[in-house]
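K.L.:
sequence? don't have it. structure:
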């Protein structure tokens, strides 16, 4: 017991910068570094420097950087759904849930690109899966259908989040819609020329809301067929 207390006291000592190390402090610092430097920011040495601590101290809290990435991913999920209470109407609840997750990713685009595809197996992700399945089961989907549809729902949301976060994080490819496609002549590309203005406007933004609407329409039809 004395050894355990001594270990705990050591872990609570301030670092050289005056910061008291903890799981949450390390995760918050990792997110800040990824925001600034992308994936390259997430190194044990750089984290140690930012925290004013010996890099080896991080291994008291995480097995390695991969474990830390999962913790960062779980933190983003937790931030996205803080205060979220699904209402009775399943479609509105899924819409809000998806938009919250998407918005949280876009608020931290470099972090989202690094973490959105990860399965964390941690508290916030577990809570999110529980809530999502609950919405679908209360809507009337069977257990197999709820699992399948939750998979499609979260992959749709995170897939668009990663795609759009990558664009926000620095892609200049969208300029092609104005610089290349808008200049194509109707004689050779009549369909593109006819849709050029709308194509530029649409492709320069996100299609997530449209795709989410189509997906929810499909779930609505599935429920209606099941009632016949």
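P.N.:
Thanks, I have it. Just so we're clear, the structure is a prediction, and the values are computed from it rather than from any experiment. Residues are numbered from 1 along each chain as shown.

K.L.:
C-alpha from now on. contacts and neighbour counts both.
P.N.:
Fine.

K.L.:
got the residue ranges for the helices in the protein?
P.N.:
In the chain, the helices defined using DSSP state H lie at 2-12, 23-37, 44-51, 65-80, 90-107, 109-115, 123-139, 143-168, 176-179, 190-203, 208-227.

K.L.:
any idea how far residue 168 is from the closest residue to residue 215 other than its chain neighbours?
P.N.:
Nearest residue to residue 215, sequence neighbours excluded (Cα to Cα, 6 or more residues apart in numbering): residue 153, at 7.7 Å. Computed with Cα to Cα, to the nearest Å, the distance linking residue 153 and residue 168 is 22 Å.

K.L.:
structure B:
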């Protein structure tokens, strides 16, 4: 059974922990992030967290309903790192690109935490504020609500999916990561053109690119597609809003077969 969460005003301990610190929600999340970085998800437990904080493990449950509640708090903290102090400039494409790169960077700064949290939906303040901002950017650019939601969906899922993919690489042991990176040079770059003509032709480019994240490229492709759609939609709306041209006005030449009346 989940334990009762003590209100914020009643959460402070009357005395510091063994490390001389007063427990707070933020301190617990910060310590949990550090433990994930050092030990991975398997190393995060209430007992170990209590030891790291110099407090009894049961103290954690005065701040969180359980360990999953703590995971959601970590997820919202990472999202907060991405949106903190970000202010839209009015350039919708530039703003979304900057925000996408911020989200990706925030998760990659904590790869073990990213693997644990990037697939979660928290409904917490930082996540909600970020979603409101993204939808506001899209609607402000002129996208209709249906298109705004569709592009938002693709944008946020793309950023989180690449965060998980790239975080998984960073979370590998160094030897395994280096071995994976060397495959492009030691295997792909040596395949003969007689059996693998397309790989052989592009081998230098593959070696140069494939160990870097494809997220910036994928993000640009998504935004280009959205921009093209907005341009087409704006053109179509302009055509519908334009009043019919009269004979002799620009747009239809007088005397063309389309407007000439046979006698």
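P.N.:
Happy to help now that I have it. It should be emphasised that the depicted structure is a prediction, and the values quoted were computed from it without experimental measurement.

K.L.:
fetch the TM-score of the aligned pair.
P.N.:
In this superposition the chains share a TM-score of 0.93, using TM-score structural alignment, normalised by the length of the first structure; 224 aligned residues with a Cα RMSD of 1.7 Å.

K.L.:
if we can go back for a sec, can you redo the helices of the first structure as JSON lines with distance to residue 58 of the first structure and mean neighbour count?
P.N.:
Converted to JSON lines, these look like this (distance: least, Cα to Cα, whole Å; neighbours: other Cα atoms under 10 Å):
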{"stretch": "helix 2-12", "distance to residue 58 of the first structure": "10", "mean neighbour count": "11"}
{"stretch": "helix 23-37", "distance to residue 58 of the first structure": "8", "mean neighbour count": "18"}
{"stretch": "helix 44-51", "distance to residue 58 of the first structure": "7", "mean neighbour count": "18"}
{"stretch": "helix 65-80", "distance to residue 58 of the first structure": "9", "mean neighbour count": "20"}
{"stretch": "helix 90-107", "distance to residue 58 of the first structure": "25", "mean neighbour count": "19"}
{"stretch": "helix 109-115", "distance to residue 58 of the first structure": "19", "mean neighbour count": "25"}
{"stretch": "helix 123-139", "distance to residue 58 of the first structure": "21", "mean neighbour count": "17"}
{"stretch": "helix 143-168", "distance to residue 58 of the first structure": "28", "mean neighbour count": "18"}
{"stretch": "helix 176-179", "distance to residue 58 of the first structure": "44", "mean neighbour count": "14"}
{"stretch": "helix 190-203", "distance to residue 58 of the first structure": "42", "mean neighbour count": "14"}
{"stretch": "helix 208-227", "distance to residue 58 of the first structure": "37", "mean neighbour count": "13"}
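
K.L.:
now render those as a markdown table, adding distance to residue 57 of the first structure.
P.N.:
Below are the helices of the first structure laid out as a markdown table (distance: least, Cα to Cα, whole Å):
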| stretch | distance to residue 57 of the first structure |
| --- | --- |
| helix 2-12 | 8 |
| helix 23-37 | 10 |
| helix 44-51 | 8 |
| helix 65-80 | 13 |
| helix 90-107 | 29 |
| helix 109-115 | 23 |
| helix 123-139 | 24 |
| helix 143-168 | 31 |
| helix 176-179 | 47 |
| helix 190-203 | 46 |
| helix 208-227 | 41 |
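
K.L.:
which part of the first structure matches stretch 94-112 of the second structure?
P.N.:
Under TM-score structural alignment, stretch 94-112 of the second structure corresponds to residues 92-110 of the first structure.

K.L.:
from the chain's centre, how far out does the matching stretch sit?
P.N.:
Centre-to-centre, stretch 92-110 of the first structure and its host chain are 7 Å apart (Cα atoms, centre = their mean, to the nearest Å).

K.L.:
pull the residues that contact that stretch.
P.N.:
With Cα atoms under 8 Å, 6 or more residues apart in numbering as the test, stretch 92-110 of the first structure has contacts from 34-35, 38-39, 76-77, 79-81, 84, 86-87, 111-112, 116, 132, 135, 153-154, 157-158, 160-162, 164-166, 168-169, 212.

K.L.:
what's residue 146 of the first structure aligned with over in the second structure?
P.N.:
Taking TM-score structural alignment for the superposition, residue 146 of the first structure sits opposite residue 148 in the second structure.

K.L.:
ok, its match to residue 226 of the second structure distance?
P.N.:
Relative to residue 226 of the second structure, residue 148 of the second structure is positioned 10 Å away (Cα to Cα).

K.L.:
gap between the counterpart of residue 27 of the first structure in the second structure and residue 77 of the second structure?
P.N.:
Using TM-score structural alignment, the partner of residue 27 of the first structure in the second structure is residue 29. Between residue 29 of the second structure and residue 77 of the second structure the computed distance is 8 Å (Cα to Cα).

K.L.:
for residue 218 of the second structure, same thing?
P.N.:
25 Å.

K.L.:
before we move on, what about residue 121 of the second structure?
P.N.:
Residue 121 of the second structure is 13 Å from residue 77 of the second structure, by Cα to Cα.

K.L.:
residue 124 of the second structure too?
P.N.:
Separation of residue 124 of the second structure from residue 77 of the second structure (Cα to Cα) stands at 9 Å.
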